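Participant: Could you work out the structure for the sequence below:
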Amino acid sequence: MEADRRSDRRLAVENKPERNRRPSSTVYIESAYEWGEKLGSGAYGVVFAGTSKHDGREVAIKVIPKERPSSEVDPVDFAAHLEQVRNEIKALVELRDHGDCEAIIPYHGSFETKEKLCIIMDRADGELADVIANGTVKVTEKAAQMILTSVLKGVAFLHEHDYVHRDLKFENLLMMDKNDLSSVVLTDFGLATKTSEAAPGECGTPLYMSPEIWMRNSIAHGPKVDIWAVGIIAYILMCGRHPIKARHLEELKAKVCVDRIELDFKGSGVSNCAQDFVRRLLTADPVARPAAKDALAHPFITGESQRVVHESVVDMLRAYAAEQRLKKGFLLVDAVARMQLLSSNKGGRGSPEILHARIVAQQPATT
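Facilitator: I've put the predicted structure just below:
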């Protein structure tokens, strides 16, 4: 009994993130979890498998060193990344306090030492992009409906509690069960914020940024930016490609804000109901764009479509998914540097990879 109480106390401490905790605090995570194999690594961290000693739950333990991995990594970029990790922890803690949502990755705690940050979440079964690229699931309107229903439920939960994700994208969606399309969950809350606390400026991944973000209007970081991103994801799922062809940021911004994007469904086999759903989500005016709860009530989501999209679209979607997996390794760049690059002749016009890399909103200056 006393051993159980000690274990519970350790778990409680682990679930309360603190800065600059002494290195010996690793005892808490090691006493609570069995560490397993390395699941993957990125530019700034490593993810390990883990198993809870408390209840046997399988988890993923993301470990982020607090020192730059090499001198080649820009210190400003790295500092921005660490701040996003802390921001993700803050968002997940606050959202968890509002109860569970099956469409958001389950979060179990975090801890911080002088050397590293760790975040513990449920272990997903795979990434949606991988599942589609590998041909594990058959792509139909019903499949898209199930995926988008989960995504919108997660978005609705965020918005209900005054949070906006700001970086929803196809390649960031996880599946808790690779054989169950309704198990899709939202992840990567590094840019999530309360609407009242949003920093000014461009923010997100350019290919998913809404007109109001580009134009920096008064509701540039309101909940409707997430709806636009879901619309982009919906089009990709149904047509196998991104709705906008652009070679650089200036061209992308012009097509989104000035020319308005033209949604081409020719040859896709997508039903009129599904087309109407996507068009509504990608309404340029954020006031006219539906809220998440209204999108969930659209006939495309509530109906029983069994239509199969054309095989050519399936092939395109699988190729697109595979391509996005290769682009996930791009480093983060802060908004000031990115906008300087955009306005220069060195990379703004000729760097299509920038369209896939995250823009971090500039924080307000402090006095």
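
Participant: use CA for all of it now, contacts and neighbours both
Facilitator: Noted.

Participant: Residue 127 is in contact with residue 177, correct?
Facilitator: No. If you go by Cα atoms under 8 Å, residue 177 and residue 127 don't touch, sitting 9.8 Å apart.

Participant: of the two, who's got more company?
Facilitator: residue 127 (22 against 14; other Cα atoms under 10 Å).

Participant: Can you show me the helices along the stretch 151-300 of the chain?
Facilitator: Assigned by DSSP state H, counting those that start in this stretch, the helices in the stretch 151-300 of the chain fall at 211-215, 224-239, 249-254, 272-281, 292-295, 299-302.

Participant: ranking these by burial, who's on top?
Facilitator: Highest mean neighbour count of these: helix 224-239, a mean of 26 (counted as mean count of other Cα atoms under 10 Å).

Participant: which residues sit against stretch 304-322?
Facilitator: Residues from elsewhere that reach stretch 304-322, judged by Cα atoms under 8 Å, 6 or more residues apart in numbering: 129-130, 132-135, 139-142, 171, 236-241, 267-271.

Participant: So among those, which ones count as buried?
Facilitator: Buried by 16 or more other Cα atoms under 10 Å: 129-130, 132-133, 139-142, 171, 236-241, 268-271, out of the contacts of stretch 304-322.

Participant: show me what contacts residue 261?
Facilitator: Shown in contact with residue 261 (Cα under 8 Å, 6+ apart): 243, 244, 255.

Participant: To compare against the first, here's the next sequence to fold:
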Amino acid sequence: FLIVLFRGAFSEVVLAEEKCTQKLVAIKCIPKKALEGKENSIENEIAVLRKIKHPNIVALEDIFESKSRLYLVMQLVSGGELFDRIVEKGFYTEKDASKLIQQILDAVKYLHDMGIVHRDLKPENLLYYSLDEDSKIMISDFGLSKIEGSGSVMSTACGTPGYVAPEVLAQKPYSKAVDCWSIGVIAYILLCGYPPFYDENDAKLFEQILKAEYEFDSPYWDDISDSAKDFIQHLMEKDPNKRYTCEQALQHPWIAGDTALDKNIHESVSAQIKKNFAKSKWKQAFNATVVVRHMRKLQLGTSQDLPSQLTPTSPCHGELLVSIDDSTGSHCGSCEFCCTQKSQEVTEQNSLSLCSHRCHQSNRV
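Facilitator: Just a heads-up that it's a prediction; the model follows:
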């Protein structure tokens, strides 16, 4: 059977190799039956992805289509998930968090300048490009993204509870500012390891968000700088008109200056991450980082760092989606022969003759 990097309710992502270059990629396989009634949604996602080319955004490299399936050939990232890396570190500071947020702000500013609103920014959608210590962070999952039209108003309630802006919950028209709120929530979590808003009861959770009620609790925030708290407060501002834009946030001294502290906060933050962000669903799919490590040992990879479509980091994480660039390739109507599920698999020899990508069998790992 195939190496499945992620399996969602309506699709799965498998590991594949481009035949001519031996470059590893991730192919998202979507049955067309699952898209019935949702055609506009997938068309919107692809339209968004075709516009994007940024070093901190996971790229879609090609699209294939067969009679029964749609295939998105995506950049593979192998550095692991954001929370994994923080927990594994022995040393973690405000400066580390500041550098992460700076990359996210830069990428989201790029999206906003392109007229694109992500609408579902959260830690689960932040992946490291490689296993290198200084690896860049990558934004993934554009399933809820939206291109702002001239004169159009966004009002659809969407996103992930805990990260969604007050104006969305209030069912008011909203703008790019919703992404800035989400970045504020992410920054908060990166500095303490727990979310600013939490309640088992959704109604109470939404009430907290609507009122923008959050605290910098002691002792978790005692060693965090006033500058970091000020930065968060400007992003998690209830009034979207007063909320910092990405450009303003990039100019804040906690990002652009030297106010982020060097003190090690790893012990407290990692303990809270492990407590508040369970890995209960991680075992449902392969960890792409482990897959790539094995393939390197077996000399099946390439010499370059290999990226990863990873598994979810929390029980509320949805289906994995990625971003893209406008590159094209040789389209093959028979790709489903090497990307379909178990019952439809054919031999590797046949799949090689029919498709420009070779999907890796699990016995190679």
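
Participant: Superposed, what's their TM-score?
Facilitator: With the length set by TM-score structural alignment, normalised by the length of the second structure, the two chains reach a TM-score of 0.70; 285 aligned residues with a Cα RMSD of 3.0 Å.

Participant: I'd like to know which of the helices of the stretch 151-300 of the first structure is closest to residue 58 of the first structure.
Facilitator: Taking Cα to Cα, helix 224-239 is the member of those nearest to residue 58 of the first structure, at 28.7 Å.

Participant: Where in the second structure does the closest one align, residue-wise?
Facilitator: Aligned using TM-score structural alignment, helix 224-239 of the first structure spans residues 177-192 in the second structure.

Participant: Contacts for that stretch, please.
Facilitator: Residues from elsewhere that reach stretch 177-192 of the second structure, judged by Cα under 8 Å, 6+ apart: 94, 97, 101, 104-105, 108, 117-123, 163-165, 167-168, 194-196, 220-221, 224, 231-233, 235-237, 240, 243-246, 265, 268-269, 272.

Participant: One more: stretch 282-302 of the first structure?
Facilitator: For stretch 282-302 of the first structure, the surrounding residues in contact (Cα under 8 Å, 6+ apart) are 145-146, 148-149, 152-153, 155-156, 210-212, 223-225, 227-228, 231-232, 257, 260, 273-274, 277, 280-281.

Participant: Take the helices of the stretch 151-300 of the first structure and write them to a markdown table, including distance to residue 58 of the first structure.
Facilitator: Output for the helices of the stretch 151-300 of the first structure, formatted as a markdown table (distance: least, Cα to Cα, whole Å):
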| stretch | distance to residue 58 of the first structure |
| --- | --- |
| helix 211-215 | 38 |
| helix 224-239 | 29 |
| helix 249-254 | 41 |
| helix 272-281 | 36 |
| helix 292-295 | 31 |
| helix 299-302 | 32 |
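
Participant: Pull the contacting residues for the residue most central in space within the second structure.
Facilitator: Residue closest to the mean C-alpha point of the second structure, counted by Cα atoms, centre = their mean, is residue 125 at 1.9 Å. Counting by Cα under 8 Å, 6+ apart, residue 125 of the second structure makes contact with 139, 140, 141.

Participant: Break down the first structure into its strands, ranges please.
Facilitator: 33-41, 46-52, 58-65, 107-112, 116-122, 126-127, 163-164, 174-175, 184-185, 193-194, 333-334, 359-360 (DSSP state E).

Participant: Now the third one on the second structure. Mean distance?
Facilitator: The reference is to strand 58-65 of the first structure. Comparing strand 58-65 of the first structure with its match in the second structure after superposition yields a mean distance of 1.4 Å (mean Cα distance after the TM-score superposition for the first structure).

Participant: That strand aligns to what range in the second structure?
Facilitator: Residue span in the second structure matched to strand 58-65 of the first structure, by TM-score structural alignment: 24-31.

Participant: For the matching stretch, list every residue counted as buried.
Facilitator: Using 16+ other Cα under 10 Å as the test for burial, stretch 24-31 of the second structure gives 24, 25, 26, 27, 28, 29, 30, 31.

Participant: For residue 4 of the first structure, give its distance to residue 33 of the first structure.
Facilitator: Residue 4 of the first structure sits 14 Å away from residue 33 of the first structure, going by Cα to Cα, to the nearest Å.

Participant: cool, and residue 234 of the first structure?
Facilitator: For residue 234 of the first structure, the distance to residue 33 of the first structure - Cα to Cα - is 38 Å.

Participant: Tell me the residue in the first structure aligned with residue 225 of the second structure.
Facilitator: Mapped onto the first structure by TM-score structural alignment, residue 225 of the second structure lines up with residue 271.

Participant: can you check residue 216 of the second structure too?
Facilitator: Match for residue 216 of the second structure (TM-score structural alignment): residue 264.

Participant: Not counting sequence-adjacent ones, nearest residue to its match?
Facilitator: Leaving aside its chain neighbours, residue 264 of the first structure sits nearest to residue 243 (7.6 Å; criterion: Cα to Cα, 6 or more residues apart in numbering).

Participant: need the contact list for that neighbour.
Facilitator: For residue 243 of the first structure, the contact set (Cα under 8 Å, 6+ apart) comprises 232, 235, 236, 261, 262, 263, 264.

Participant: change it to 10 Å
Facilitator: By Cα atoms under 10 Å, 6 or more residues apart in numbering, residue 243 of the first structure lies in contact with 207, 231, 232, 233, 235, 236, 261, 262, 263, 264, 265.

Participant: Same check on residue 274 of the first structure?
Facilitator: By Cα under 10 Å, 6+ apart, residue 274 of the first structure lies in contact with 141, 144, 145, 234, 235, 238, 298, 299, 300, 301, 305.

Participant: Format those residues as a markdown table; extra columns: distance to residue 101 of the first structure.
Facilitator: A markdown table is the format used below for the contacts of residue 274 of the first structure (distance: Cα to Cα, whole Å):
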| residue | distance to residue 101 of the first structure |
| --- | --- |
| 141 | 24 |
| 144 | 20 |
| 145 | 19 |
| 234 | 21 |
| 235 | 25 |
| 238 | 26 |
| 298 | 21 |
| 299 | 23 |
| 300 | 22 |
| 301 | 19 |
| 305 | 26 |
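
Participant: how about residue 312 of the first structure, what's its match in the second structure?
Facilitator: Under TM-score structural alignment, residue 312 of the first structure pairs with residue 268 in the second structure.

Participant: For that match, grab the count of nearby residues.
Facilitator: Other residues near residue 268 of the second structure number 15, with proximity taken as other Cα under 10 Å.

Participant: Thank you, goodbye.
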